[in-house]
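*Asks:* Quick one: sequence plus predicted model below, questions after.
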Amino acid sequence: MDPVGTSADIRRRFVEHFEAAGHTAVPSAPLLVDDPNLLFVNAGMVQFKPYFLGQETPPYTRAVSIQKCVRTPDIEDVGKTTRHGTFFEMCGNFSFGDYFKAGAIDLAWELVTKPIADGGFGLEESKLYPSVYEEDPEAVDLWRKATGLPDDRIIRLGKKENYWSMGVPGPGGPCSEILYDRGSAYGADGDFNAEDRYLEIWNLVFMQDELSAVRSKEDFDIAGSLPKQNIDTGMGLERVAFLLQDKQNMYEIDVMFPVIERAMEMTGRRYGADPGDDVRFRVVADHVRSSMMLIGDGVTPGNESRGYVLRRLLRRAVRSMRLLGYEDRALPELFPVSRDLMAQGYPQLQADWERIATVAYAEEDAFRQTLKTGTTIFDLAADEAKSAGVSVLSGDRAFALHDTYGFPIDLTLEMAAEKGLAVDEDGFRRLMAEQRDRAKADAKSKKGKHAETGAYREIADELGRAVEFTGYEEVVSEGAVRGLIGADGSVISSAGEGAEVELVLDRTPFYAEGGGQLADEGVIELGNGARLQVLDVQSPITGLIVHRVKVLGGEVGLGTPAQALVDIERRRSISRSHTATHMVHKAFREALGETATQAGSENAPGRFRFDFSATGAVPQTAMEDVEARVNDLVLADLAVQAELMSQADAVKSGAMALFGEKYGDVVRVVSVGDWARELCGGTHVERSGHLGVVKLLGESSIGSGVRRVEALVGSDAYRFLAREHVIVAQLSETLKARPEQLPERIDDLLERLRSAEKEIEKVRLSQLLSAAGDFAARAVDLAGVSFVGEIVEGAGGGEARTLALDVRGRMPADRPAAVLVIGVQDGKPSVVAAVNDAGRAAGVSANDLVRAAATLLGGKGGGKDDVAQGGGTDAAKVAEALEAVRGAISAR
């Protein structure tokens, strides 16, 4: 049985109490709810709404549940008060047309006041105050009857506090709260608005009215009575837990405070030492738990709706750890602690841990990079604003943080508030709108290294027509130099050997980068003997093809005849990749549905990447099906054809248009047989058989709702498969197994290796702990204190803590004793101090001992007077640190 007062014990007692009263135990619903008015389940009654609204007939008349909930409107207040948290557990009992006010009041009062030995919570009646709706005299009478309390202990409150509705027409009714008086230290006597003093632990909703014309929380019409009277109650598990556990707030209860303790170990700071740090510790504890529970129920970080809430929670937790001085990855240290605390109530956390951890840790990695650069920029901007005597961070600074460094605006607002600054949000929104307006124009902007559009326009005007692209039919063509742009971005007339310039021909076979296809490379040979290497090809303005070239020899001048020679092998390899992209796109739409639309691509020599819309990871079976489908059609050697037709005819033919690009009246449609048809300006192979083979390497997420597949084509794919074949053959030989047996054989080896590692770790820990008796026997007297100080090579922080506590337990309890263990693992020292009751009475503090040692070791530490822990970076000073602790005990 769970220890009395733990969260698990509270859950158990609540459910057992109501099961004994004929209630059906209903499991918690997932946090995600199919309700347009809610992001997440935010109350215990949400899963029962269809019953309360009369939309469905309940399969039971009485129910009890422990419902996980998330409320996010008060994220900024988390940690600043003792009441605000995002994730919480709501213990509720419900009656659907069965018992009403009397039954709800009797059942609640019985559980709250019943002695712990009888299965109740054992709260003192003298500290409990029922509250009622001021216009509900029936409830007053029922509370008197159930509790025997005098009239002045039953508090009358108005609609705002004690009338419940869903905020829309439908069921509603008066409610009663059970308030717990925490004493005068938390507020004035009789001030029932002082929530820290008169803490609401349970709300009993008496659903009896049919509401209409709901205008606000306190302004509505009562159309009449409900056909059936219902009961909806909610008891806050966290609030009852911190009362029963004698804690100050919800953050210090058994399922939350260990996360704070781990954060203290990681940061070397103490909870309770600094109000600002306390807020950060609480944010960490709350947001880690909330994020874990949300991911467990299927939420993934994103930029909208639920995903944005999760992203915000994760990033606030990470940033709080950084403000506490911890710069390394924090979530891999904190999430497992919260998992172990919550798994007793929610075992699916363990079963689905790999996915949960992967999602959370990937988000932290992304945000750490954002913070690395963005925080520095923000601090500079904030300091400049303060130096200038202004109290508002400009909209353009906030926009730059968002646009350049990936800072979400809410993070900028929070950081500004911490520095006493406001943010020009209107200016930020205006710049965001301007950015969206110019997005398409920016996508088509030049890629030239220095040149302004004016130089390109000057050359285009001089040319008088579009550059003729001949690359669909040939890879070598004759032309003449019609324009040159120098390194400074100005139009020039000539360039000599070694210069890098941009060059325009009147006609060219070189493909300019576009539509995901990389630019051609090659050479241009001039009639005067000069030779140019083509490094890049772009189309900075419509109708102009610009070659970035390096003059290898001779001189280039305007009007010089030129022969352009494309690198044929590169062109062929890129063309194979481009055709393969079309085929893979079509195959994914067949496998995953029409929503799997291309969202980007890059066609490079021998390889390509293909981005497409998807709600989640692509199953391995789908990847295999796509690869098989494409290679079957490669073997079918389908003809690849390009046709010019009107846009209307192209649409009628089933051709796809991508990226929302604007097309002219005449478009180019590329078809792979009668199978795949797309509008495309790129170059392709003549037949699908020219691809040879297509090998999909894998898929991954590159953003919210977008997946990326990477693949090899042709000889690159063949070489990859050949290497894999050699590796498989070598493994088969080494493991004496057929290729198809390798996965099972390798899994078996890995399992045996893990088992061996566990056994080795057990033996090592056993050997370590076996030394505890010897350590205790070597205790020395330091000014009346039995002291054991040991340096243990190979021991990490956890092992040092276990050893220190074991040694302390072996020392006489009636004599002051202190233990200090310094473990050194991989060159990093960890310090743990443990002091018995007699030692603390003699003035020895484990916290002080750890600080004395950790300071010398270049680190920090802290904890309580009985046990404290810390660490450092300088293992060379462990002996000096031990002597410092000896001196501190002797000199106390």
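*Replies:* Sure thing, it's come through.

*Asks:* Every contact and neighbour count from this point should use C-alpha atoms.
*Replies:* Noted.

*Asks:* Return the residues in contact with the residue in the chain sticking out farthest from the centre.
*Replies:* With distances taken as Cα atoms, centre = their mean, the residue sitting farthest from the centre of the chain turns out to be N528, at 61.3 Å. Contacts of N528 were listed using Cα atoms under 8 Å, 6 or more residues apart in numbering, and they are 554-555, 560-561.

*Asks:* switch the cut-off to 10 Å
*Replies:* 554-557, 560-562 (Cα atoms under 10 Å, 6 or more residues apart in numbering).

*Asks:* Just the buried positions in stretch 821-840, please.
*Replies:* 821-824, 828-840 (16 or more other Cα atoms under 10 Å).

*Asks:* now swap in stretch 594-613 and tell me
*Replies:* Those would be 596-598, 600-613, for stretch 594-613 by 16+ other Cα under 10 Å.

*Asks:* Second structure for comparison follows:
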Amino acid sequence: RIIRIATDDNFWSMGDTGPCGPCSEIFYDHGDHIEGGPPGSPDEDGDRFVEIWNLVFMQYDQRGEGDRIDLPKPSIDTGMGLERVAAVMQGVHDNYDIDLFKTLIAESGSLTGTITTGDNQASHRVIADHLRASSFLVADGVLPSNEGRGYVLRRIMRRAMRHAHLLGAQDPLMHRMVGSLTGEMGNAFPELIRAKPLIEETLLREETNFRQTLANGLKLLDAEIAEMDDGDILPGATAFKLYDTFGFPYDLTEDALRAQSLGVDREGFDAAMAEQKAAARAAWKGSGDQASDAVWFDIAEREGSTEFTGYTSEEGEGVVVALVKDGKEIKTAERGDVITLLTNQTPFYGESGGQMGDAGRVSGADGFAADVSDTRKPLGRLHAHQIEITAGSLSLGDMVHLAVDADRRTQLRANHSATHLLHKALRHHLGDHVTQKGSLVAPDRLRFDFSHVSALTEPEVQAVEADVNAQIRGNSPVVTRLMSPDDAVAAGALALFGEKYGDEVRVLSMGQEADMDYSVELCGGTHVQALGDIGLMAIVSESAVASGVRRIEALTGEAARLWLTDRDNKLKAIATALKASPEEAVDRVAVLMDERKKLERELTEAKKALALAGDGGGAKAAETETVGDVAFSGQVIQGLNPKELRGLIDQAKKQLSSGVSALVAVNDGRATVAVGVTDDLTERFSAVDLVQAGVAAVGGKGGGGRLDMAQGGGPDGAKGNEAIAAIKTALAG
């Protein structure tokens, strides 16, 4: 049926301004057993008629209120609700009754032991919907964080996790549902299956951490709710404290309050957020780069993108199209000037994709010469050379010769190609969930960050390194092909999430494995012609960068050889000192370590024995005296490890049977004071009070422990005897 309704009721716009136009909306009638009327009728808000498709006749440009003009190129913008159509095709009325959601909701009910209807229905639906969204984000390389897209993911996860809490889930829930999701959608979206281990680990870690956050935040929220009546508004400052201190997203707080007919002061929350941002801006000094952004836009609009010729050549000619100094364009530059040079084309690679920019020389007519220290890539399409003019002068329109530092470029190429091999080797040994999270390709080293939840074992590191070097020894050529992004991915190329690709991309294939390319990736950087040009790769370190992100640092070529040689020389030096061969050095060190531990134990026992009998260096064995009506023994011991005090105090208490013992250990000029009180006297005297008196005498503060044993310290070890005296005074009362 076709219904015509008033234009202002059937009109789409992107906002107060911009493209807009009337709609041709398609509704589906789910039957007269459901309340509601057709669009435009008084009962249109019912659920019987559901919009499944919308075609907007985009023909106007809204300039402002009452100001609307025709678009120069009208069009039709069409959008279909896939899940709404699925509901129609499957004969159900609700999106959450389609096959995908029914499976996930049933799994949620089974794992929580709760029914999925009634008051629980909304929670189960949130869990199913947000599990799906979170899983796809993680599969695409997004990990939870406190900013950007990572924060969006964290908010989605935490909202679902709060609903799991409302359902009474005692243990982390969402990671156990990933199997059901991949079972439903894995065939259509194989990236879910590939990333399943990472998705499960990420959800488990996030939910485990959030449970403590939730507990702390709910304490504050419950306390505030207890003081509120129906319809009250939670102060924005409190909502912001929940967000800033406890990690509660605003919508999580809003959800919790809505269930109890309470609201949140959004304006107050926004004001607190703005105040924090203003303070952060005031504290941030800035790099100064933002001040010059406008000039790059002006140049790009006027001159277009720089043509990069460096894939096939390290030298070339170019015309000067812009000179920039201190964020402003200039027309000429002289000897000694440090400026930014832009040409219409260049063999210099601008820093991007983790690869550092090229350095080299620029020369021209009339003796002009300049050193290029770096090349950057403003706006992602201009190659900006950072130069210092060493001779002559330079003006707009001049023709110049550009020559890349060939040795530096060679090292950059080797390190960049090695990162591709490293990426593939990590995926081979750790799993296809490994994706690049960042990299640095410098002339002297490479750094590669990747998604993985745990530290690599030494055998894993060795296996990855061995794989890369096997490919290097194979010396297969690096093949470059230009393809569309879709064709490249279809051909098996690994696209990095978050990278922007144009209509045509470079696909780098390198290495061989079982008659297939070892590594295939989309990349705009510079690379070796054959893998043997890398020479060698040595992994120097493996470490954590952030939650779920690891980092490998490595060297290639001559740098790797020198590092291995230096390490071998150090081993030989150790072997010489041990009077052993390098092969025997490890066993010899192990023997020495065992001997050292044995001597340390013997020395500790000897010091303890000397402490009890007198140390022979001016100190006497502790003698028992009576202070008030209590037996007391006190002693200052030089060079005793403070860790031994507890055992000595226990021995002294046994010797006293009833009384108080005090010991002061002096090490490196500092004093550690310990006091012990036998059990029969703890109702009269506190070891904590007595030790605090001694600590104060050696210049310290505090001291703590139990009634029968306490310890503290101070910086003035020369006053050990004063500490004993202070303890006796406190004991005498």
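*Replies:* Done, it's in. Being a predicted model, the structure only gives us computed values, none of them experimental.

*Asks:* Would you pull the TM-score for this pair?
*Replies:* The TM-score (TM-score structural alignment, normalised by the length of the second structure) is 0.60; 504 aligned residues with a Cα RMSD of 4.4 Å.

*Asks:* What separation is there between the equivalent of G870 of the first structure over in the second structure and H385 of the second structure?
*Replies:* By TM-score structural alignment, G870 of the first structure lines up with G712 in the second structure. When distance is defined by Cα to Cα, to the nearest Å, G712 of the second structure is 61 Å away from H385 of the second structure.

*Asks:* Which one's more surrounded, the two?
*Replies:* H385 (28 against 23; other Cα atoms under 10 Å).

*Asks:* Distance of the counterpart of the more buried one in the first structure relative to C680 of the first structure?
*Replies:* Aligned by TM-score structural alignment, H385 of the second structure pairs with H547 of the first structure. Per Cα to Cα, H547 of the first structure is found 22 Å from C680 of the first structure.

*Asks:* Using the three-state scheme, assign Y311 of the second structure.
*Replies:* coil (DSSP: H, G, I helix; E, B strand; the rest coil).

*Asks:* okay, now the nearest residue to it once chain neighbours are set aside: neighbour count?
*Replies:* Leaving aside its chain neighbours, Y311 of the second structure sits nearest to T526 (6.3 Å; criterion: Cα to Cα, 6 or more residues apart in numbering). Residues contacting T526 of the second structure under the criterion other Cα under 10 Å number 19.

*Asks:* if I look at T526 of the second structure, how far off is L412 of the second structure?
*Replies:* Distance from T526 of the second structure to L412 of the second structure, by Cα to Cα: 8 Å.

*Asks:* intersection of neighbour lists for these two?
*Replies:* Joint contacts of T526 of the second structure and L412 (Cα under 10 Å, 6+ apart) are Q355.

*Asks:* are any of the contacts of N528 of the first structure buried, and which?
*Replies:* Here, 16+ other Cα under 10 Å leaves 555-557, 560-562 buried among those.

*Asks:* Of those residues, which belong to strands?
*Replies:* The strands, defined by DSSP state E, take in 556-557, 561-562 from these.

*Asks:* State the number of residues packed around the aligned partner of L531 of the second structure in the first structure.
*Replies:* With TM-score structural alignment defining the correspondence, L531 of the second structure maps onto S688 in the first structure. Using other Cα under 10 Å, S688 of the first structure has 25 other residues around it.

*Asks:* so S688 of the first structure touches D637, yeah?
*Replies:* Yes: between S688 of the first structure and D637 a contact is recorded at 4.9 Å, counting by Cα atoms under 10 Å.

*Asks:* Would you mind grabbing the residues shared as contacts by these two?
*Replies:* Residues touching both S688 of the first structure and D637 (Cα under 10 Å, 6+ apart) are 631, 672-673.
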